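Engineer: quick check, what structure comes out for this input:
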Amino acid sequence: MDRVMRLSSQRAVVIFSKSSCCMSHAIKSLFYDLGVSPAIYELDEEPKGREMEKALQRLGCNPSVPAVFIGGTLVNSTNTIMSLHLSGSLVPMLKEAGAIWL
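Structural biologist: Got it, this is the predicted structure:
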């Protein structure tokens, strides 16, 4: 849990992902398209990925990936991210976190 919390607060946007997850790919693409350069941790490639995945589940991520932190705060699921984007709330949130400057 400590590792996840430490990593999630080191950048404006942090995504915990799995390289084979199509929803993770979609979320990463969305952030790249918005001009965000997130820190990405592929849990299936991380030495302590299994432990990190369990920590994310304890934080309420179900499924565990993609797990998105913006400004150190867990935003959680693909549905939440897409809802924020469609409502026009995601970009202001990213600006406030310092992830984009436009």
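Engineer: from here on, contacts and neighbour counts on C-alpha atoms
Structural biologist: Fine.
Engineer: Val91 is in contact with Ile81, isn't it?
Structural biologist: No. Val91 is not in contact with Ile81 according to CA atoms under 8 Å; the separation is 10.6 Å.
Engineer: neighbours around Ser9, how many?
Structural biologist: A count of nearby residues for Ser9, using other CA atoms under 10 Å, gives 16.
Engineer: distance of it from Val75?
Structural biologist: 13 Å (CA to CA, to the nearest Å).
Engineer: and after the helix or strand harbouring Ile81, which helix or strand comes next?
Structural biologist: For Ile81, the enclosing helix or strand under DSSP states H and E is helix 78-87. Heading C-terminal from helix 78-87, the first helix or strand you meet, by DSSP H and E, is helix 90-97.
Engineer: structure for this one too, so we can compare:
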Amino acid sequence: MSNTSVKELAKKRAVVVFSRSSCCMCYTIQRLFSDLSVNAAVHELDQEPNGRELESQLKKLGCNPVVPAVFIGGEFVGGTNEVMELHLSGSLVPWFRRVGAIWL
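Structural biologist: The predicted model follows:
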């Protein structure tokens, strides 16, 4: 796993979240996805053997702050603000449906 890149991990599942176990915003995003019945792949950077390398890659992709960093269908969505904007505008659930993350 140590040579796996953010982009490779982001393509392995319909929804991927890069997180830190101590981050309250990360928890909020994970809870939202769980409440929507989305089974996201979560990569806790503080628990991954190559977490610092992944964090560096996320910074290069423009993630600021680095976590949470959300990918849907392999595409970088953004962090908490972007995800909440999508959710409040009614765009998040249809996107999840398009990528097969939910079937409702």
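Engineer: what about the longest helix along the second structure, how far off from the first structure?
Structural biologist: Secondary structure assigned by DSSP state H gives helix 24-35 as the longest helix of the second structure. Aligned to the first structure and superposed, helix 24-35 of the second structure gives a mean residue distance of 0.2 Å (mean CA distance after the TM-score superposition for the first structure).
Engineer: tell me the buried residues in that helix?
Structural biologist: If you call a residue buried by 16 or more other CA atoms under 10 Å, then helix 24-35 of the second structure has these buried ones: 25-26, 29-30, 33.
Engineer: export the residues you listed to TSV and tack on distance to Ala101 of the second structure?
Structural biologist: TSV is the format used below for the buried residues of helix 24-35 of the second structure (distance: CA to CA, whole Å):
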residue	distance to Ala101 of the second structure
Met25	21
Cys26	19
Ile29	15
Gln30	14
Phe33	10
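Engineer: show me the contacts for Gln10 of the first structure.
Structural biologist: Gln10 of the first structure makes contact with Gly72 under the criterion CA atoms under 8 Å, 6 or more residues apart in numbering.
Engineer: what's Val77 of the second structure aligned with over in the first structure?
Structural biologist: In the first structure, the residue matched to Val77 of the second structure (TM-score structural alignment) is Val75.
Engineer: do the same with Ser56 of the second structure
Structural biologist: Structural correspondence for Ser56 of the second structure with respect to the first structure (TM-score structural alignment): Lys54.
Engineer: need the next SSE after the host helix or strand of that match, C-terminal direction.
Structural biologist: Taking DSSP H and E as the criterion, Lys54 of the first structure maps to helix 49-58. Where DSSP H and E defines the elements, the next helix or strand beyond helix 49-58 of the first structure is strand 67-70.
Engineer: neighbouring contacts of the helix or strand following that next one?
Structural biologist: Using DSSP H and E, the helix or strand that follows strand 67-70 of the first structure in sequence is strand 73-76. Strand 73-76 of the first structure is touched from outside by 8-9, 61, 66-69, 81, with contacts defined as CA under 8 Å, 6+ apart.
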